[in-house]
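**Student:** prediction below, plus the sequence it came from.
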Amino acid sequence: MNKQGRKLRSLIEARRGVLMPGAANALSARIIEDLGYEAAYVTGAGVTNTFYGMPDHGFVGLNDMAAHTAAIRNAVDIPLVVDVDTGFGNAVNVSHTVRVMERAGANAIQLEDQKMPKKCGHFAGKEIVDTTEMVSKIKAATDARQSEDFLIVARTDSRAVEGFDAAVERCLAFEEAGADVIFLEAPVSEEELRKLPELIKAPQLVNLVVGGKTPILSNQAFADMGFSLVLYANVALQSAIAGMTRALTALKNGESVGESSGLLATFNERQQVVKKSEFDALEKKYQT
């Protein structure tokens, strides 16, 4: 685990806008790694959508996220940043959450300052806790980690509630409390994005939601600004929904869904993603 943790820390310290897609399950994480991405994000929204078929309204719990993280860690070797929402309770709960997620294979957690039940950062109607409560959670998280290479990403959703200046003040308090990475959710303009690396010294993550509130600029632009991580939490999930809908609609309409239709991965491509050849080799090795 220290290997991936050190790798993640080096990626963050470089501040070169590392693209980080979200994975809702081990299969999508395998594709992310196979395509050469340097890190993946275990998305709470994605787990909620795929595991429960429900919206990102705080329905997943610690056991859900730990189980998915463990499965993903077993499948890939790249660093994992894991969404733990509000930490699933108060500062004491956050201590437990950190210990569980570190054992499950996470290299960082993303902890936010919403009240429960939390909502997607680009939904309306969010509520936030006091800054002092969030600071206590960050301190509890840093105290609970076993490795200094297990990183704490502190997120504020206060931009939508109190405005940009107040959100920056929160970020500065999170930085002082010991957060390794700062994540101001849902800035609404390029001007706000450009201000963040100037106002906050700690490494930062920017979250880009297709159809959300934050302007989507080129990755080079975010690298030039000095962001460490550029998160696309649900591009893989949204593309999977679109692909499944097209293929199943074609099937229902009596159209071809063969390998030449362009609607599916081929049978062999599917087996490559799940690394069937490696299991075949093991079977042969241990055959009696």
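**Tutor:** Right, received. Where do you want to start?
**Student:** going forward, measure contacts between C-alpha atoms and count neighbours the same way
**Tutor:** Fine.
**Student:** OK, contacts around Glu148?
**Tutor:** For Glu148, the contact set (CA atoms under 8 Å, 6 or more residues apart in numbering) is empty.
**Student:** that one and Ala40, how far apart?
**Tutor:** 20 Å (CA to CA, to the nearest Å).
**Student:** ok, now Tyr286?
**Tutor:** For Tyr286, the distance to Ala40 - CA to CA - is 33 Å.
**Student:** let's bring in a second model and compare:
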Amino acid sequence: MSAGQKLRQLIARPGIIVIPGVYDCLGAKIVEQLGFEVAATSGFGIAASTLGLPDYGFLTATEMLYSVGRIAQSITIPLIADMDTGYGNVLNVMRIVKDAVQLGLAGIILEDQEWPKKCGHFEGKRVISMAEHAGKIRAAVKARGDSSLVIIARTDARGPLGLEEAFRRGKAYIEAGADVLFVEAPQSVEELKAIAQTFPNVPLVANIVEGGKTPEISAPELQEMGFKIAFFPVTGLLATTQIMTACFRQLKEHGTTANFTDLVQFKDFQEFIGIPKYRQIEQEFIPLEEA
């Protein structure tokens, strides 16, 4: 069964899917080990971790595909990849989709911002026309063929044009063939409820960014409203930044991490990353006289 088929089964199943955002293979493996059924990449996190830059459209398609491809190969659960705007027109989108299928991705997110895009919870976003993005969604559906890749259409129209325009666009993107709808950055519980009421038969994404524009409500609350996916895109990035800063601050101030209690033990990390398995494989191919 392909990753896309696995994701489609999860979407069809009752209940909400809680998806942590990841930006590297280590984070993805932690997500899988903890029992989450799906992981998703965060363009915000990949930009910060690979370039040391904000989510301001600095990532190229090549950089994004390289990152998400490695992440997909490091886990067995489905991976949804943030593919920004598709990095161009419908032809670029079609190539992105074909590359996504070859990399084994379960789904991709395509948004209707102008390029260069910005994080959905930043100010100053601009969107392309509804017709242009609907064309990109149709192109993505055509390019995926029979691969079962899940197409998630995202609209960022709430900020610059208002919620009613986001609804109008959402309907157009679903009609164009998107499997899931993602209305980015609603600004209140009432707006979240309005999204769910407007699209009662469509799988919906809620994007919860700590300190962002959308209220930080729980997955059970979102499920009760009618959402299918609760995405926490930067939670891991923010937590990692906090703990790494604290650790390095102690090292800088005291010259030791001996009293820093939040570190995973080295031996435990070796187990987690698979050293015993690879040591066993290695031993199978070492000549007896050298063993």
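**Tutor:** Looks like it arrived, so ask away. Please read these numbers as outputs of a predicted model, since none were measured by experiment.
**Student:** and the TM-score between these chains?
**Tutor:** TM-score of the superposed chains, computed with TM-score structural alignment, normalised by the length of the first structure, equals 0.96; 286 aligned residues with a CA RMSD of 1.3 Å.
**Student:** Tyr286 and Ala40 of the first structure: who's more crowded?
**Tutor:** Ala40 (26 against 7; other CA atoms under 10 Å).
**Student:** doesn't Val76 make contact with the more buried one?
**Tutor:** No. At 9.5 Å, Ala40 of the first structure does not count as touching Val76 under the criterion of CA atoms under 8 Å.
**Student:** common neighbours of these two, please.
**Tutor:** The contact sets of Ala40 of the first structure and Val76 overlap at Ala29, Glu33 (CA under 8 Å, 6+ apart).
**Student:** can you pull out the strands in the second structure?
**Tutor:** 17-22, 39-41, 79-82, 107-111, 150-155, 180-183, 204-207, 229-232 (DSSP state E).
**Student:** same for the last one, what does it pack against?
**Tutor:** The elements that strand 229-232 of the second structure packs onto, with contact taken as 3 or more CA pairs under 8 Å, 6 or more residues apart in numbering; DSSP states H and E, are strand 17-22, strand 204-207.
**Student:** need the contact list for the residue positioned nearest the centre of the first structure.
**Tutor:** The centre of the first structure sits closest to Tyr41, judged by CA atoms, centre = their mean, with a distance of 3.0 Å. Contacts for Tyr41 of the first structure (CA under 8 Å, 6+ apart) come out as Met20, Pro21, Gly22, Ala23, Leu80, Val81, Val82, Asp83, Leu231, Ala233.
**Student:** if I look at the aligned residue in the second structure for it, how far off is Ile77 of the second structure?
**Tutor:** Tyr41 of the first structure maps onto Ala40 in the second structure, with residues paired by TM-score structural alignment. Ala40 of the second structure sits at a distance of 10 Å from Ile77 of the second structure (criterion: CA to CA).
**Student:** can you check Arg249 of the second structure too?
**Tutor:** Distance from Arg249 of the second structure to Ile77 of the second structure, by CA to CA: 35 Å.
**Student:** how about Gly21 of the second structure?
**Tutor:** 13 Å.
**Student:** do Asp179 of the second structure as well
**Tutor:** Distance from Asp179 of the second structure to Ile77 of the second structure, by CA to CA: 19 Å.
**Student:** go on, Trp115 of the second structure?
**Tutor:** From Trp115 of the second structure to Ile77 of the second structure the distance is 31 Å (CA to CA).
**Student:** returning to what we had before: can I get the buried part of the contacts of Tyr41 of the first structure as one PyMOL selection?
**Tutor:** Here is the PyMOL command that selects only those of the contacts of Tyr41 of the first structure that count as buried (16 or more other CA atoms under 10 Å):
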select buried, resi 20+21+22+23+80+81+82+83+231+233
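**Student:** and which of the contacts of Tyr41 of the first structure is nearest Val100 of the first structure?
**Tutor:** Nearest to Val100 of the first structure among these: Val82, at 11.7 Å, using CA to CA.
**Student:** the closest one: what's it in contact with?
**Tutor:** Val82 of the first structure neighbours (CA under 8 Å, 6+ apart): Tyr41, Val42, Thr43, Gly44, Met65, Thr69, Ala106, Asn107, Ala108, Ile109, Gln110.
**Student:** now, among the residues you listed, which is nearest to Asn2 of the first structure?
**Tutor:** The closest of these, once distances to Asn2 of the first structure are taken by CA to CA, is Asn107, at 8.2 Å.
**Student:** hmm, that closest one is touching Asp77, no?
**Tutor:** No. In this structure Asn107 of the first structure lies outside contact range of Asp77 using CA under 8 Å: 11.1 Å.
**Student:** which residues do these two both contact?
**Tutor:** With CA under 8 Å, 6+ apart, Asn107 of the first structure and Asp77 have common neighbours Gln4.
**Student:** who's more crowded, those two?
**Tutor:** Set side by side, Asn107 of the first structure and Asp77 show more neighbours around Asn107, with 29 against 16, by other CA under 10 Å.
**Student:** contacts only, for that one.
**Tutor:** By CA under 8 Å, 6+ apart, the neighbours of Asn107 of the first structure are Met1, Gln4, Gly5, Leu8, Pro79, Leu80, Val81, Val82, Asp149, Phe150, Leu151.
**Student:** residues in contact with the third one?
**Tutor:** Going by CA under 8 Å, 6+ apart, Gly5 of the first structure touches Pro79, Asn107, Ala108, Asp149, Phe150, Leu151.
**Student:** with the fourth one instead?
**Tutor:** Leu8 of the first structure is in contact with Ala39, Pro79, Asn107, counting by CA under 8 Å, 6+ apart.
**Student:** state the distance from the last one to Ile152 of the first structure.
**Tutor:** Going back to what we said before, that points to Asn107 of the first structure. Counting by CA to CA, the gap from Asn107 of the first structure to Ile152 of the first structure is 9 Å.
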